[in-house]
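**Student:** Sequence first, then the predicted structure:
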Amino acid sequence: MARLVNNFTVSCREIINNELVKVDYISTRPENCNCDFRINIFYCKGEQIYRIATWILLIYSIILGCVSMYILYYRFCKVGQSIFFQPSKRRGILRPRPQETFHLICCTYNTLQATHHLIKLFDGYSNTLWAELYLDITKLVTYALATLYPISIIYSTPTVDLTTMRWTPNKYLIDIVGFSLMIFPFIINIPIAFYTGYYADNNDIKMADYFFKLHYIMWSFWCSVLLGILLIFWYKLINILNKHMKLINNRRNRTNIGDIWKLKKLKRVVRNLTIVVFSFGSIFLLHFIFDLLRALCYKSFTIHNFELNVGSMLFAYYVIPISLNIAQFTMIYHMLRTTQESQNIATPLRVFRKSGTPDSSTVESSQVLHSSNDNITSNSIVNNECHLCDQVNKSDKQLFRYEDYSNNSRFSNKYSINSITTTFGQSSVSLGDMHSSSEIYITSDVFNQRDLINSNEESNIDERKPNMDDDDPCYTYNHDRKEWLAEKPKRVPLKR
């Protein structure tokens, strides 16, 4: 007989006077008993089913824990990422990053659960008290880490304009709420778990059942608190982001690529934020209901029904790992997708192009998302035309000239005028008819609004400023980054 087979971990019923009644002793026939699957799976009806389900869950938890552990190792050791954001004025002591926090939760929960299942399979608990304490500490540690996730959502939300900031979370309030939700469950739940195991080992089943109910009522309460805080923060942040997107949409200049890029980023943030909150909120809502039902009717009704007891075990032990697995694969997919997109769009650039008219002093400016080795697309503000240059040189600090005599060993002839196309609607034509003195200046360090040149000011350059001359070396100096651009290539006639 296993060590934890007592009147608390095993509930037996026998036929007495033609009636099936609960007895306060361990029956000699295991078929008449049902076990409390939380801490014991031996000497009960369907013992083999419990053992198989526990072995599957053990292997599954180990796999999930190892995947999250490898991701954490990769992000910490290879990428050099930290679990916390850098300290700043608007961030408090608790400033975790979302992805690192999630994988830390997944790794910790699955590791602790795998240890618990391993001990339970090999009957390693010496008494009920230690079993109850370890089981509760596993949930408490996971809950404490889960409280960090709403905080990580707050601090990872992009900073928006002050005109749309209707609600700013106080960093001191966030720290107080976060530390309270991490500490108070330990202070309240551990003594309750201790007394549950203590009275069970002393065969005081009535008091053990009382603390068992109180224990899971408290767990239901903590789940509801965290769920409410998560929904409040989500609602506040979604309102801020929606107002900011509405402000961007109401601007007159809708062809600004900077605004388009920012709008896409905000939409992606809203979508990811909603998915994550929905996933975590669903888990907390289900556990709120399940813990409340377990407190009210598990010991009195559910444990005596074999089908309901097995269903309770599958729900309690498989819902969280499967949910974490889905979220884990989703994050890995988005991480790989973001990495691939970042190779195509890395940094925003500003492109200056001289007007095609020889005696005109107008300059057209556009913003462009630039990759180090991929395509550059600029959207002209004046006539809404799109210039696409394929496979531009890796350096974003070089001066490219597209003219009849532009060819040099420094710049391959694939950067000649023939590699540029202009798109009007759905038709594409060559830019061979561009003026021979047309120039394209590519500079980094854009997207600071104070550094952006207003398109209205760019349309007419002041007469006091010198004209942009091909032979004037001053225009090879990058004023944004305070450094010189690459030397101008020597003019070599193209072969006709």
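**Tutor:** Ah, there it is.
**Student:** CA atoms for contacts and neighbours, from now on please.
**Tutor:** Will do.
**Student:** What is the host helix or strand of Y134 packed up against?
**Tutor:** Secondary structure from DSSP states H and E places Y134 in helix 128-146. Using 3 or more C-alpha pairs under 8 Å, 6 or more residues apart in numbering; DSSP states H and E as the contact test, the elements touching helix 128-146 are helix 98-121, helix 171-201.
**Student:** Please find the angle between the direction vectors of it and helix 98-121.
**Tutor:** 170 degrees (axes from the mean of the first three to the mean of the last three C-alpha atoms, to 10 degrees).
**Student:** What lies in contact with the helix or strand just after helix 128-146?
**Tutor:** Using DSSP H and E, the helix or strand that follows helix 128-146 towards the C-terminus is helix 148-156. Helix 148-156 is contacted by residues 91, 94-98, 101-102, 174, 178, 229-230, 233, 237, 273 when judged by C-alpha atoms under 8 Å, 6 or more residues apart in numbering.
**Student:** Can you turn the buried part of these into a ChimeraX selection?
**Tutor:** Listed next is the ChimeraX selection for buried residues among those, using 16 or more other C-alpha atoms under 10 Å:
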select :91,94,95,96,97,98,101,102,174,178,230,233,237,273
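**Student:** dropping in the other structure now:
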Amino acid sequence: MADDSSVTIIRTFDRHCFDEVCHCDWRITLQNCEEHHAMYIINVINIIVSALGCIIGIGLLIYRVGMKGHRIWSPAGTVTGIIRPKPVDCSMVLFAVFNALRFITSLILITDVDPGNLLGRSVLYEVPWSIGLGGITVYLLGVSQAIAQSHSTLGWLPSPWIVDVAGIIALTLPTVGIFITIAAGSTIDSDQHVAEILTRINYGIWFIWTAGIGTAVLLAGIRLVRILRIHHRKLRQGSTDDAVRAGIFKIQVAIAAFTLCLYFFSFVLLLYGILRDLIMENTTGSIVLGAGWSLTAGITVLVVQISIIFSRNTTRNAALRSKKSTDESTDIDSSSGNSTRPDHEAGVGISTLGAVSTTFQNDNEAIMNALQTNYPQEQNYCLPASKKPNSSKYFRFGRKNTKRPISTTSSQMELSRYSD
């Protein structure tokens, strides 16, 4: 066994060398190290995945916002609170930016542009992750705000101002990691030890934050799917049954993908923060961890995008008819006195599905139809004023129970549109 004193060790922030064998920090460089070939291929794959995700995301935004008229942000007055993102459309914007920046990051690494600028490379590597986490966060906040407008879920969420405060913190806290990265990059030349400590602290904070957001997404998703399934069991309309189940499946795909991604990412960050030196100096371990770190988020975004694009055949589903055809069928049924529509029986009038759009509607709107049919406030129309629920009673967080507005087309469709 060779004497350790005969081994020449060169240790820098981005590279650990033992004689002629070097291991690199593949976050900021790929050149002249044992991991070069494997990480080069991984970054090429990431370029393809990121480009595909960016193109699909932009295409979805053009279709949904430009052609279908969706909004990225809910106008003031339509929902309560300051943080009012449309879950899918707003998250798609951030995911498109995330993929674009990840594309640029990998391109710089494989072409080795400006190799001496470690500060710039470190910051460029960190920024996309903050934006990607922001995309998942606005999805969670948008779903929470949408559910908060539902009569049937009154009391599940805290007051709007608490949701706003939590949302602002959730969206801004990840930027702290960028400032820590800037501080670490600024001290690479003057004090390498401090730079390494700051890097470990940064990923320790990221571990806590990603695990926390992942848990919040999981719990919110479980609660939402449970609500939808309860209403689905109450109302099993033959024409909408498949559409409702398909909409619930889309929600489950998004929640599962986001949760698995965040939990995996938090695990990787914890390992890297604690064992950075050992990981860098172990070629196999470094490559495996680098592959998971580099590709998981992009693949997750693709899975969610594909679930959004996926659409069942609308021609055989009466729940997905256009407004005109639905209105005509309603008039015919009403005139014959044989209406079988739950909305009609509840005294609400024309179904939300028939009043939402003049174009074909997708399966998630059938979910809202099932929810609306069983809303408690619809039964209140038949009660005398003295026996209607008192909305001024105090409950959770010491605030008045906010009086929910009577369901309107826009507010009722809010929940269903988040995974259109």
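**Tutor:** Structure's in. What do you need? Computed from a predicted structure; not experimentally measured.
**Student:** TM-score for the pair, please.
**Tutor:** In this superposition the chains share a TM-score of 0.70, using TM-score structural alignment, normalised by the length of structure 2; 345 aligned residues with a C-alpha RMSD of 3.9 Å.
**Student:** Quick one: the residues in structure 2 that the helix holding Y134 of structure 1 pairs up with.
**Tutor:** Alignment of helix 128-146 of structure 1 against structure 2: residues 118-136, by TM-score structural alignment.
**Student:** Quick check: buried residues in the helix holding Y134 of structure 1?
**Tutor:** Quick answer for helix 128-146 of structure 1 (16+ other C-alpha under 10 Å): 128-138, 140-146.
**Student:** ok, residues contacting that helix?
**Tutor:** 4, 39, 101-102, 104-105, 108-109, 112-113, 116, 125, 181-183, 185-186, 189-190, 193-198, 200-201.
**Student:** and it, how far from structure 2 on average?
**Tutor:** The superposed helix 128-146 of structure 1 is, by mean C-alpha distance after the TM-score superposition for structure 1, a mean 1.9 Å from where its aligned residues fall in structure 2.
**Student:** what angle do that helix and helix 171-201 make?
**Tutor:** Going by the same axes, to 10 degrees, helix 128-146 of structure 1 makes 160 degrees with helix 171-201.
**Student:** do you know how far T300 of structure 2 is from S130 of structure 2?
**Tutor:** 16 Å (C-alpha to C-alpha, to the nearest Å).
**Student:** Likewise for R341 of structure 2?
**Tutor:** R341 of structure 2 is 47 Å from S130 of structure 2, by C-alpha to C-alpha.
**Student:** I'd like the helices and strands packed on helix 128-146 of structure 1 written out as CSV, with distance to K22 of structure 1 added.
**Tutor:** Written out in CSV, the entries for these read as follows (distance: least, C-alpha to C-alpha, whole Å):
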stretch, distance to K22 of structure 1
helix 98-121, 25
helix 171-201, 17
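**Student:** and of those, who's closest to I376 of structure 1?
**Tutor:** Ranking those by proximity to I376 of structure 1 (C-alpha to C-alpha) places helix 98-121 first, at 30.4 Å.
**Student:** which residues in the stretch 201-350 of structure 1 form strands?
**Tutor:** 347-354 (DSSP state E, counting those that start in this stretch).
**Student:** quick one: the helices in it?
**Tutor:** Listed in chain order, the helices of the stretch 201-350 of structure 1 (DSSP state H, counting those that start in this stretch) span 205-249, 257-297, 306-344.
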